[in-house]
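Undergrad: Sequence first, then the predicted structure, then my questions.
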Amino acid sequence: MIIGIDVREGVKTIRAGKGEYVYQVVGGLIKATQHQFVLLTDQPLPSAWQQDNVIVKKGPTNSLIWQLWAWLYIEFTRSLDVYFSPTSLIVPALLRSVPVVTALMDFVSFLFPSTHNLKSVWLERMWMRPALINSRRLIAISESTKQDAIKLFKINPQKIIVTLLAASFVDEDEPYPLPPGPIILFVGTLEPRKNLAILVKAFEGLKPELPAAKLVMVGRWGWQREELQQTIGQSPYRRDIHILTDVKPAQKRSIYKQAQVFVFPSLYEGFGLPPLEAMSLGVPVVASKVASLPEVVGAAGILVNPYAENELYEAMKGILTDRNLAEKYAQAGRHRATQFTWDKTVQHTLAILEEIGK
């Protein structure tokens, strides 16, 4: 069987959730089977992917031009048995000669458009429906994402298969010293959907009781950064709020391990890898009780209303001041994280691709 895959997100040096999904699944698929893979990219591949059963096709770096190039290549010049699109909608919407499997990451463009990049909202609203209709099978990264697809687009539930994600870190472990004091940690893109202004406000409420506490946010600046920057700039505790945009993958483990509590007040997630990463390392987690996050965290962390600053404050205070409570959630998180593995994700994905491509 010849399987074509759009791997652009997975070849990036610094990967967010989507990129990590592509990197782990594609690498696992290559190792798990002797099927031939045609990997469509816009950058060089990781060395681990350069195997005898892999053919590389590199297209333009401009995203929209790449979509046209990939569609023409698959449709007219290469015989594939199945095409897997982990993060893009345009090619799945256009293809006719090859069966398509499309992964569904989230529906933020439809549910929280004001917190998302305008270009992404426009493109997803144009291409999502035809991509969903044209795909033979859809892979949702959470039950919440599956239910969103059903509610928004009336998709047949039997067409959508849920394959959960997992936590992982690179083999290298490079130290990244954080300032002294109890560390409240966030990891993710610094954008409105992550609801970080309320985290800053809850942190301000905590400081009089825990004056040594530090708030550390790790991630790249995203869309509409001005509000968060203004909130931090006006905070009386701004000197204790640290924004780290230069963290390398090898340094993530070190940063997580220095945290006393991991806080993820996001308004919406398709899955939510950072809380799972924190749990896997025994860091107590406080997260929103919305969208997919209850699926990920379960009873192994404290779930709060993301719009309720006081709930966030109380949850953080509880973890930081009650050693027994912190240890309870540290142990529960470690145990829950073992239930999520990339091997499961890869095997479920491979079964779907083999079914559609046979």
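TA: Nice, thanks for sending it over. Numbering: from 1, shown residues only.

Undergrad: C-alpha from now on. contacts and neighbour counts both.
TA: OK.

Undergrad: where along the stretch 51-200 of the chain do the strands fall?
TA: 54-58, 82-85, 100-104, 137-140, 160-162, 183-187 (DSSP state E, counting those that start in this stretch).

Undergrad: For residue 292, find the nearest of those strands.
TA: Checking the strands of the stretch 51-200 of the chain against residue 292 by C-alpha to C-alpha gives strand 137-140 as the closest, at 11.0 Å.

Undergrad: Any idea how far apart the tips of stretch 2-19 sit?
TA: End-to-end distance of stretch 2-19 (C-alpha to C-alpha, to the nearest Å): 23 Å.

Undergrad: Kindly apply the preceding question to stretch 91-108 instead.
TA: 20 Å.

Undergrad: List the buried residues for it?
TA: Buried residues in stretch 91-108, counted by 16 or more other C-alpha atoms under 10 Å: 91-95, 98-108.

Undergrad: How about stretch 315-327?
TA: Those would be 315-320, 326, for stretch 315-327 by 16+ other C-alpha under 10 Å.

Undergrad: Can you tell me the element residue 297 falls in?
TA: Residue 297 belongs to helix 293-297 when elements are defined using DSSP states H and E.

Undergrad: After that helix, heading C-terminal, what element do we hit next?
TA: strand 302-304.

Undergrad: thinking in terms of the whole chain, how far from its middle is that following strand?
TA: 19 Å (C-alpha atoms, centre = their mean, to the nearest Å).

Undergrad: Whatever helix or strand comes next after it vs strand 183-187, what angle?
TA: Counting by DSSP H and E, the next helix or strand C-terminal to strand 302-304 is helix 309-321. Here helix 309-321 points in a direction 120 degrees away from that of strand 183-187 (axes from the mean of the first three to the mean of the last three C-alpha atoms, to 10 degrees).

Undergrad: Pasting the second one now:
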Amino acid sequence: MIIGIDASRAFIKNRTGIEEYSYQVIKHLVNELKGHEVVLYLRKNSANYEFDADARMIDNVKLPANWKLKVIKWPRFWTQGGLSLEMLLNPVDVLFVPAHTVPFIHPENTAVTIHGLEYEFCSGAYSLWEKIYMRCSIKNSCRWAKTIITVSNNTRKDLVKLYGIDESKIKVIYEGCGSNDNLQTAGDKPNSNVKSRISNTEYRIPDTKYIFFVGRLEERKNIIGIVSAFEVLKEHYKIPHKLVLAGKPGYEYGKIKEAIANSNYTKEIVELGFVGGGEKKELLKNADVFVFPTFYEGFGLPILEAQSVGTSVVTSNVSSIPEVAGDSALLVDPNNAEEIADAIYKILTNEKTKEDIIQKGLENVKRFSWEKCAGEVRSILNIGN
């Protein structure tokens, strides 16, 4: 049996949500599919990955002898052009697409992971072209795939309600966490000088306390709401903390930058840009609170990343977040800056509440693992060990 996997998003630099999911699932499928011939399809971009042919290593993933890489050279519309042509010329028995888009030409046994329908619920956070493209792409992928994987029950319900997808085609498989897999990538040295770098001028964070957010700096993540809540904390509660934002700029970043610049506390707000796994781990670990009041998430992996290192979480009460966090975080209305601020202040000032949230978070993380996720993916593909 030949199994094809779309790895075009997995082995890139500065991975975020969907890319991290693709990487972790493929990494853990290595142990699940050792007895099968597997082809990983990559885009032509040598800057994104390094393959050690002798060691059979790519981005800290050791490939079995029966796994191979196939670089598809295609300038635009890679999935519908290049990957479809590859399926026609060199068909496989099973195709797994970890991120949304199924090629027009595909085997009967094709599975696709749909992560969320953010563009349907946060329309102002996407351009018109992005909304049209994503809507068409996901609808077609759901129609073509034999099996649809969603990363939460919330996304499953959204697909059924908005697109009328046959519920029997959908299998919910949660993303993973645990063992700090998400916070450790090739080349990281989390035990070296990361902690000292956090407190020096490179990161502009002195030896003081801070509230932390990590994720793409875009409208959907409610960064302006975080800034507003921080202003409430400064004005009403006089907290000594800084607000630290880590992540790549996203859609409508200009508005976020303007809100930060116009804040009375702009000097207390630190932007770090993208941070890698080991640095992210230290930033999460040393934060007093991780704040994540997003407007919509298909899953909400940063919540688990924070909980895995013993940091308390304030997050939203919408979309998949209550499903993932349960009672292990303080849930708030993302549209209410004062409610966000009050929840943060409660953790900062009530040691019992903070410790309770931390312990529940550590227990919550145990529900999720990439090993379990990969095993369930293998199972729904009807592939034996």
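TA: Structure's in. What do you need? Values in this document were obtained by computation on a predicted structure and should not be read as measured data.

Undergrad: tm score of chain vs chain?
TA: The TM-score (TM-score structural alignment, normalised by the length of the first structure) is 0.94; 354 aligned residues with a C-alpha RMSD of 1.8 Å.

Undergrad: List the residues that contact residue 120 of the second structure.
TA: Residue 120 of the second structure makes contacts with residue 131, as judged by C-alpha atoms under 8 Å, 6 or more residues apart in numbering.

Undergrad: What's the match for residue 355 of the second structure in the first structure?
TA: Residue pairing (TM-score structural alignment): residue 355 of the second structure is matched to residue 327 of the first structure.

Undergrad: which residue ranges form the strands in the stretch 201-350 of the first structure?
TA: Under the criterion DSSP E, counting those that start in this stretch, the stretch 201-350 of the first structure contains strands at 214-218, 241-244, 261-264, 285-288, 302-304.

Undergrad: And those: which comes nearest residue 131 of the first structure?
TA: Among these, strand 285-288 sits nearest to residue 131 of the first structure (C-alpha to C-alpha), with 29.9 Å.

Undergrad: The closest one vs the second structure, average distance?
TA: Once fitted to the second structure, strand 285-288 of the first structure is off its aligned match by 0.4 Å on average (mean C-alpha distance after the TM-score superposition for the first structure).

Undergrad: so where is that strand in the second structure?
TA: Using TM-score structural alignment, strand 285-288 of the first structure pairs with 313-316 in the second structure.

Undergrad: Touching the matching stretch from outside, list them.
TA: With C-alpha under 8 Å, 6+ apart as the criterion, stretch 313-316 of the second structure contacts 289-295, 303, 306-307, 321-322, 328-334, 340, 343-344, 357.

Undergrad: Got a quick ChimeraX command for the buried subset of those?
TA: Those of these that count as buried under 16+ other C-alpha under 10 Å are selected in ChimeraX with:
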select :289,290,291,292,293,294,295,303,306,307,321,322,328,329,330,331,332,333,334,340,343,344,357
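
Undergrad: before we move on, back to that, so which pair among the buried residues of stretch 91-108 of the first structure is furthest apart in space?
TA: 98 and 108 (28.1 Å).

Undergrad: just to revisit the earlier point, could the strands of the stretch 201-350 of the first structure go into JSON lines alongside distance to residue 139 of the first structure?
TA: Converted to JSON lines, those look like this (distance: least, C-alpha to C-alpha, whole Å):
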{"stretch": "strand 214-218", "distance to residue 139 of the first structure": "29"}
{"stretch": "strand 241-244", "distance to residue 139 of the first structure": "33"}
{"stretch": "strand 261-264", "distance to residue 139 of the first structure": "25"}
{"stretch": "strand 285-288", "distance to residue 139 of the first structure": "24"}
{"stretch": "strand 302-304", "distance to residue 139 of the first structure": "26"}
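
Undergrad: Can you give me the distance of residue 64 of the first structure to residue 301 of the first structure?
TA: On the measure of C-alpha to C-alpha, residue 64 of the first structure and residue 301 of the first structure end up 41 Å apart.

Undergrad: can you pull the contacts of the residue nearest the centre of the first structure?
TA: The centre of the first structure sits closest to residue 17, judged by C-alpha atoms, centre = their mean, with a distance of 2.4 Å. Taking C-alpha under 8 Å, 6+ apart, we find residue 17 of the first structure in contact with 272-273.

Undergrad: and if we set it to 10 Å?
TA: By C-alpha atoms under 10 Å, 6 or more residues apart in numbering, the contact list for residue 17 of the first structure reads 9-10, 23, 105, 165, 188-189, 270-274.

Undergrad: and if you look at residue 82 of the first structure?
TA: If a contact means C-alpha under 10 Å, 6+ apart, then residue 82 of the first structure has 1-5, 97-101, 136, 353-358 as its contacts.

Undergrad: Out of the buried residues of stretch 91-108 of the first structure, which is nearest to residue 175 of the first structure?
TA: Closest to residue 175 of the first structure, out of all of those and judged by C-alpha to C-alpha, is residue 105, at 31.3 Å.

Undergrad: quick one, helices of the stretch 101-250 of the second structure?
TA: All helices of the stretch 101-250 of the second structure, identified by DSSP state H, counting those that start in this stretch, fall at 118-121, 128-144, 153-163, 194-199, 223-237.

Undergrad: What's residue 141 of the second structure aligned with over in the first structure?
TA: So, by TM-score structural alignment, residue 141 of the second structure is matched to residue 131.

Undergrad: And for its match, nearest residue in space, chain neighbours not counted?
TA: Distances taken as C-alpha to C-alpha, 6 or more residues apart in numbering put residue 93 closest to residue 131 of the first structure, at 3.9 Å, once the chain neighbours are dropped.

Undergrad: For the corresponding residue of the second structure for residue 354 of the first structure, grab the count of nearby residues.
TA: Residue 354 of the first structure maps onto residue 382 in the second structure when the alignment is built from TM-score structural alignment. For residue 382 of the second structure, the count of nearby residues is 11 (other C-alpha atoms under 10 Å).

Undergrad: I'd say residue 382 of the second structure and residue 95 touch.
TA: No - Residue 382 of the second structure lies out of contact with residue 95 (C-alpha atoms under 10 Å); the separation is 11.7 Å.

Undergrad: gap between the nearest residue to residue 88 of the second structure once chain neighbours are set aside and residue 214 of the second structure?
TA: Excluding the flanking residues, the one nearest residue 88 of the second structure by C-alpha to C-alpha, 6+ apart is residue 105, at 6.6 Å. Residue 105 of the second structure is 37 Å from residue 214 of the second structure, where distance means C-alpha to C-alpha.

Undergrad: Fine, thanks again, bye for now.
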